[in-house]
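[1] Sharing a model prediction with you, sequence too.
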Amino acid sequence: MELWLILFIPPLLFMLYAQWRVSSTFGKYSKIPNDRNMTGLNAARWLLDQNNLQNVQVELSKGKLSDHYDPRVRVLRLSPDVANKASVAALGIVAHEVGHAVQHATAYAPLQVRNALAPVAGLGSNLGGILVFVGIILYAMGTGFGLDIAWIGVALFGAAVVFTMITLPVEFDASARARSMLRNTGLASVTESSGASAVLSAAALTYVAALLAAVGQLLYYVLILTGGRRD
């Protein structure tokens, strides 16, 4: 029980805090209109054109804060609260996603690594934990290869952790590009840039929380297996 408390409770609490920060900060600045009265949809198209990315399309997505750039089809998708509102929060989120599009266009190395790891990371995230516990059960039943299966699960989940780790510089760089774009293009005033930056900083906490949770879970798996072998 102490192991669960150490490895899972602090990351969980931090994740809840990060989600609260994102929700409250976005809620605050989504109520503040930007001076240009430019919706997120229009801002996205304008910023993409400013970066010579006319080949990137802008579409609507479903769900709250589901905004993302899809490098597979070169499409920037915006949630309704961002696409249809002329808010300060919309400028920050849109600029961040355009930052990802710029990363893709300039072959930003961490993004390329993350994209290459995505299929294995998805498999590891969904299957890794299952293999760990299946392997432990088989080992407890006297099956010799049970631990081998469990360690394969650890390796797969480790790939997901590496993916989450590489996500940090990718997201931080996209936010840095967003702040620079808002400032250098004059799309946002100094006050608006400050508000948009607050939204980006709050969003960054969720990626840090995700990494802490993933590392804690990986350590838990490793400690279970190494402890079992000592026994």
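    Thanks, I have the structure now.
[2] contacts and neighbour counts: CA atoms only from here.
    Fine.
[3] Could I get the contacting residues of the residue most central in space within the chain?
    Geometric centre of the chain, nearest residue: residue 207, 5.2 Å, by Cα atoms, centre = their mean. By Cα atoms under 8 Å, 6 or more residues apart in numbering, the contact list for residue 207 reads 164, 167-168.
[4] now stretch 193-200, how far from the centre of its chain.
    18 Å (Cα atoms, centre = their mean, to the nearest Å).
[5] what's it in contact with?
    22, 25-26, 29, 88-93, 96, 175, 179, 182-183.
[6] Which ChimeraX command selects the buried ones in the residues you listed?
    Selection command for ChimeraX covering only the buried members of the contacts of stretch 193-200, criterion 16 or more other Cα atoms under 10 Å:
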select :22,25,26,29,88,89,90,91,92,93,96,175,179,182,183
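[7] Included below, for side-by-side comparison, is a second structure:
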Amino acid sequence: MFFFNPMYFLFALPALLLGLYAQYKVQNAFARYSRVRTVRGLTGAQVARYLLDAHGLHHVRVERVGGMLTDHYDPTSKVLRLSPQVYDAPTIAAAGVAAHEMGHALQDATNYAPLALRSAMVPSVQIGSWLGPILFVVGLLMARPTLAWLGVILFAAVAVFALVTLPVEFDASNRAKKLLQQTGLLLPQEMEGVNAVLNAAALTYVAAAVQAISNLLYYVFLLQSTDRD
């Protein structure tokens, strides 16, 4: 059957290996610099609050959220949520992650186009991520290529979302690095750790984009193979 096609590994294996490497890098970097306290001793929550206030974003709340590395900015409710390992910790890793999430809040405040586009795509991605593969499989099994192609089109939203995410995350990290240096919250020698953490995190988004594109290309390959048969 099609889902046991050995060609799947040709498409999926590079993305899988890159994803595993990216996860290793981010976990290793975060763990390493979570053991290094900043000279100023500010927690991630304090770093985020200071940077938000310095840019007039007093209305953006900073909250603790459960989980490991669940840090994110919610543009709908204007809340910056930090995991306990970031919210409570006065470490280089926590400062870097908190500043990165604050970068998303600054993007929102300045109407950064890629962030607005990514937010607008969320509903279509939620639908496409689960309905697309279902329609694709049903269409392929029932020899209904039109239905299968519809599934591919829906799933393509996931790949586009992953691509749009790249400039959003890269820009947030660049803003974070500049803000931490300009405000003097971290010393120059501490920025090496921030760069290591944020660069490793950026690689995970690259891996996610590669994986989404690989899956999409595999779906197209299967359909074209079926058409030739």
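    That came in fine, so what should we check first? None of these values were measured; they are calculated from a predicted model.
[8] hmm, back to that, now for the residue nearest to the centre of structure 1: what does it line up with in structure 2?
    When structure 2 is aligned by TM-score structural alignment, residue 207 of structure 1 is paired with residue 205.
[9] Would you mind measuring from its match to residue 116 of structure 2?
    18 Å (Cα to Cα, to the nearest Å).
[10] What of residue 16 of structure 2?
    29 Å.
[11] ok, now residue 105 of structure 2?
    Distance from residue 105 of structure 2 to residue 116 of structure 2, by Cα to Cα: 12 Å.
[12] Show me which of residue 16 and residue 116 of structure 2 is the more surrounded one.
    residue 16 (17 against 14; other Cα atoms under 10 Å).
[13] Does the nearest residue to the more buried one once chain neighbours are set aside lie in a helix or a strand, and which?
    In space, and not counting its chain neighbours, residue 16 of structure 2 is closest to residue 211: 7.1 Å by Cα to Cα, 6 or more residues apart in numbering. Using DSSP states H and E, the element containing residue 211 of structure 2 is helix 191-228.
[14] Against structure 1, what's the mean shift for that helix, could you check?
    Aligned to structure 1 and superposed, helix 191-228 of structure 2 gives a mean residue distance of 0.6 Å (mean Cα distance after the TM-score superposition for structure 1).
[15] circling back: out of the contacts of residue 207 of structure 1, which is nearest to residue 57 of structure 1?
    residue 167 (23.2 Å; Cα to Cα).
[16] which residues of structure 2 fall in strands?
    Counting by DSSP state E, one finds strands in structure 2 at the ranges 61-64, 72-74, 79-82.
[17] and residue 220 of structure 2, which of those strands is closest to it?
    Of these, nearest to residue 220 of structure 2 by Cα to Cα is strand 72-74, at 33.2 Å.
[18] Which residue range of structure 1 does that closest one align onto?
    The aligned range for strand 72-74 of structure 2 is 68-70, by TM-score structural alignment.
[19] Which residues belonging to the matching stretch are considered buried?
    68-69.
[20] With structure 2 overlaid, report how far that stretch is off on average.
    Using mean Cα distance after the TM-score superposition for structure 1, the mean distance for stretch 68-70 of structure 1 is 0.3 Å.
[21] how about stretch 170-190 of structure 1, aligned to which bit of structure 2?
    With TM-score structural alignment as the criterion, stretch 170-190 of structure 1 aligns to 168-188.
[22] How about stretch 32-40 of structure 1?
    With TM-score structural alignment as the criterion, stretch 32-40 of structure 1 aligns to 36-44.
[23] so how far is the matching stretch from its chain's centroid?
    25 Å.
[24] Sort out which residues of that stretch are buried, please.
    36-38, 41-44.
[25] circling back: and the match of residue 207 of structure 1, how far from residue 109 of structure 2?
    Taken as Cα to Cα, the span from residue 205 of structure 2 to residue 109 of structure 2 is 23 Å.
[26] Check residue 152 of structure 2 too.
    For residue 152 of structure 2 relative to residue 109 of structure 2 (Cα to Cα), the value is 35 Å.
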